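> The following comprises the amino acid sequence and a computationally predicted model.
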Amino acid sequence: MPGLLTGFVAVLRRDLMLGWKRPGDVLNPLFFFAVVSTLFPLAIGPDLEQLRAIGPGVVWVAAMLAAMLSLNALFSADHEDGSLEQLLLSAQPLPLMVLAKTCAHWLLSGLPLVIVSPLIGLSFDMSAASLIAMPVTLLLGTISLSLIGAVGAALTVGLNRGTALLSLLVLPLAMPVLIFGARSSALAAAGDGYAAGAYFLGAYCMLSVTLAPFAAAAALRISNE
């Protein structure tokens, strides 16, 4: 266990340091999320009832698209510089290394979206309950998106124009997250209970944590044969 933990922390720390040295990779999804979300109130106008109705769906769609912007870079840089081959040859379990890289990706791209989401919700005049539900559901949803995206990124690593294929692979699996996340936020805005949707997102997140690292590791081995 100490050796496994050391390998996990080393990969996580390496990817976090590389991410901070490339601030554009961290800020681009955040700027995309903020710009897309705030354009809708400007286009629709000052109708508060309409803004409250569409707010949860708009924020969730923008967050999902922003999270997908950086998925293609999850393994591509390692593939180009040869680090991915070293991971494949490492004595450490590959699923654990994939999980570490996915955690780093979420900390750099998913967590900022969760933190900023209440501020974006204010532009839609969301209620206090909805502003609480939004980051809670996005927390669970973005973790699932990063894990699902890791499988798609592993399948398309090294392919020319792999971004379009990655979107086709990830979007169908991300639809349940989008549907239940947006619906839970909408229920919270209406003053209804949203626990059922949060439970589903939590279960989907746990299923992703359990299966996605193994699927991504197998995809990486297939892609590098």
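Thanks, I have the structure now.
> Could you use CA atoms for every contact and neighbour count after this?
Will do.
> Please spell out which residues along the helix or strand residue 18 falls within are buried.
Using DSSP states H and E, residue 18 maps to helix 2-21. Within helix 2-21, the residues that count as buried by 16 or more other CA atoms under 10 Å are 7-8, 11-12, 15-16, 19.
> ok, second structure coming up, stack it against the first:
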Amino acid sequence: MSTGTNPENMQKVSALALFMATMRREFLLSFRRKSDLANPLIFFLMVATLFPLGVSPEPGFLAQLAPGVVWVAALLATLLSMDALFRSDYEDGSLEQLLLSPQPLFVAVLAKVSAHWCMTGLALTVMAPLLAVMLFLPAEGMPGLMLSLLLGTPTLSLVGAIGAALTVGLKKGGVLISLLVLPLYIPVLIFGSSAVQAAVTGLPLGGYLALLGALLALALALAPLAIAAALRISISS
């Protein structure tokens, strides 16, 4: 019976340990910086509160616009928080240490994006029914809203992290992040709001959810590698 340790198993355990440790660190940092945690949620709530004042408080009109308004608010709230994703690590030097680590960089990157989604995308999804009620979205659209946000917001975080990685070395990268990633957000926005509209009108929404799931699978497969490469480019330049 062999007592040797399989290097492949050690690498798998190390990668899992790195993922869990990075997520734990990101959660701790997020709870210490409560303003960064609350700002996207406050922005999300403000959009739904101010929108009826800027257009019309008529319930029927707001019900028609509610799917698009909630999705645009979620998209912009996610984008608002992307600039800080790697900024603090870059400023305190821990990002350079992460790049020099022998562990796969994409594992740590995926952990950071996962923690970011839990703090923003998941929180926005939980808040979405409240905003939908404020905008008079029919109850039939609630399942489509929740499911589309659960599938779409992780893609927003993954794609937005690519822009954050490319601009991490710049002093003011927020506007540049928007210019880089907003065109890539458009398919998620279209399919997400269309899924809610289909649920409201009683049409099948499985096709829209399947498209959102396909976009998420593609982002999970490619975005961590792209983020890791973008970080190396930004740090070395």
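Perfect, thanks for sending it. Everything numeric in this text was worked out from a predicted model, so none of it was measured.
> matching residues in the second structure for the helix holding residue 18 of the first structure?
Across the second structure, the stretch matching helix 2-21 of the first structure (TM-score structural alignment) is residues 13-32.
> Stretch 107-121 of the first structure now?
Against the second structure, stretch 107-121 of the first structure falls on residues 118-132 (TM-score structural alignment).
> swap in stretch 133-150 of the first structure?
Using TM-score structural alignment, stretch 133-150 of the first structure pairs with 144-161 in the second structure.
> thinking again about what came up before, sort out which residues of the match of stretch 107-121 of the first structure are buried, please.
118-122, 124-125, 127-129, 131-132.
> Pick out the residue closest to the middle of the second structure.
residue 157 (2.4 Å; CA atoms, centre = their mean).
> quick one on the thing from earlier: enumerate the positions of the helix or strand following the helix holding residue 18 of the first structure that are buried.
As assigned by DSSP H and E, the chain's next helix or strand after helix 2-21 of the first structure is helix 23-44. Across helix 23-44 of the first structure, burial judged by 16+ other CA under 10 Å covers 25-26, 29-30, 32-34, 36-38, 40-41.
> Determine the set of other helices and strands touching helix 23-44 of the first structure.
helix 2-21, helix 48-69, helix 111-122 (3 or more CA pairs under 8 Å, 6 or more residues apart in numbering; DSSP states H and E).
> Reformat those as CSV; add distance to residue 165 of the first structure.
CSV is the format used below for those (distance: least, CA to CA, whole Å):
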stretch, distance to residue 165 of the first structure
helix 2-21, 24
helix 48-69, 12
helix 111-122, 24
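> closest to residue 160 of the first structure out of those?
Checking those against residue 160 of the first structure by CA to CA gives helix 48-69 as the closest, at 16.3 Å.
> Just give me the mean distance for that closest one relative to the second structure.
Taking mean CA distance after the TM-score superposition for the first structure, the mean distance separating helix 48-69 of the first structure from the aligned residues in the second structure is 0.7 Å.
> What range does that helix cover in the second structure?
Going by TM-score structural alignment: helix 48-69 of the first structure matches residues 59-80.
> chain center to that stretch, what's the gap?
In terms of CA atoms, centre = their mean, to the nearest Å, the centre of stretch 59-80 of the second structure is set 16 Å apart from its chain centre.
> what's the longest helix seen in the second structure packed up against?
Identified as the longest helix of the second structure according to DSSP state H is helix 206-236. Here helix 206-236 of the second structure touches helix 105-119, helix 142-166, helix 174-201, going by 3+ CA pairs under 8 Å, 6+ apart.
> and it, which residues are buried?
In helix 206-236 of the second structure, counting by 16+ other CA under 10 Å, buried: 208-209, 211-213, 215-216, 219-220, 223-232, 235.
> thinking again about what came up before, next, the mean deviation of the helix holding residue 18 of the first structure compared to the second structure.
Looks like 0.6 Å for helix 2-21 of the first structure (mean CA distance after the TM-score superposition for the first structure).
> now swap in stretch 168-183 of the first structure and tell me
Looks like 0.5 Å for stretch 168-183 of the first structure (mean CA distance after the TM-score superposition for the first structure).
> And that stretch, how far out from the chain middle?
11 Å.
> residues in contact with the equivalent of residue 222 of the first structure over in the second structure?
Counting by TM-score structural alignment, residue 222 of the first structure lines up with residue 233 in the second structure. With contacts defined as CA atoms under 8 Å, 6 or more residues apart in numbering, residue 233 of the second structure is in contact with residue 166.
> Next: residue 140 of the second structure.
199-200, 202.
> quick one: which of those residues is nearest residue 64 of the second structure?
Looking across the contacts of residue 140 of the second structure and measuring by CA to CA, the closest to residue 64 of the second structure is residue 200, at 9.5 Å.
> Looking for the alignment partner of the closest one in the first structure.
In the first structure, residue 200 of the second structure lands on residue 189 (TM-score structural alignment).
> pretty sure that match contacts residue 124?
No: using CA atoms under 8 Å, residue 189 of the first structure makes no contact with residue 124, being 10.9 Å away.
> list residues touching both of those two?
Going by CA under 8 Å, 6+ apart, residues that sit against residue 189 of the first structure and also against residue 124 are residue 52.
> For residue 155 of the first structure, which non-adjacent residue is closest in space?
In this structure, residue 155 of the first structure finds its nearest non-sequential neighbour in residue 219, 5.2 Å apart by CA to CA, 6 or more residues apart in numbering.
> From what I see, that neighbour and residue 151 are in contact.
Yes: counting by CA under 8 Å, residue 151 is a contact partner of residue 219 of the first structure at 6.9 Å.
> what's the most buried one of the helices and strands packed on helix 206-236 of the second structure?
The highest mean neighbour count among these, using mean count of other CA atoms under 10 Å, belongs to helix 142-166: a mean of 25.
> Need the three-state assignment for residue 92 of the first structure.
coil (DSSP: H, G, I helix; E, B strand; the rest coil).
> Okay then, goodbye and thanks.
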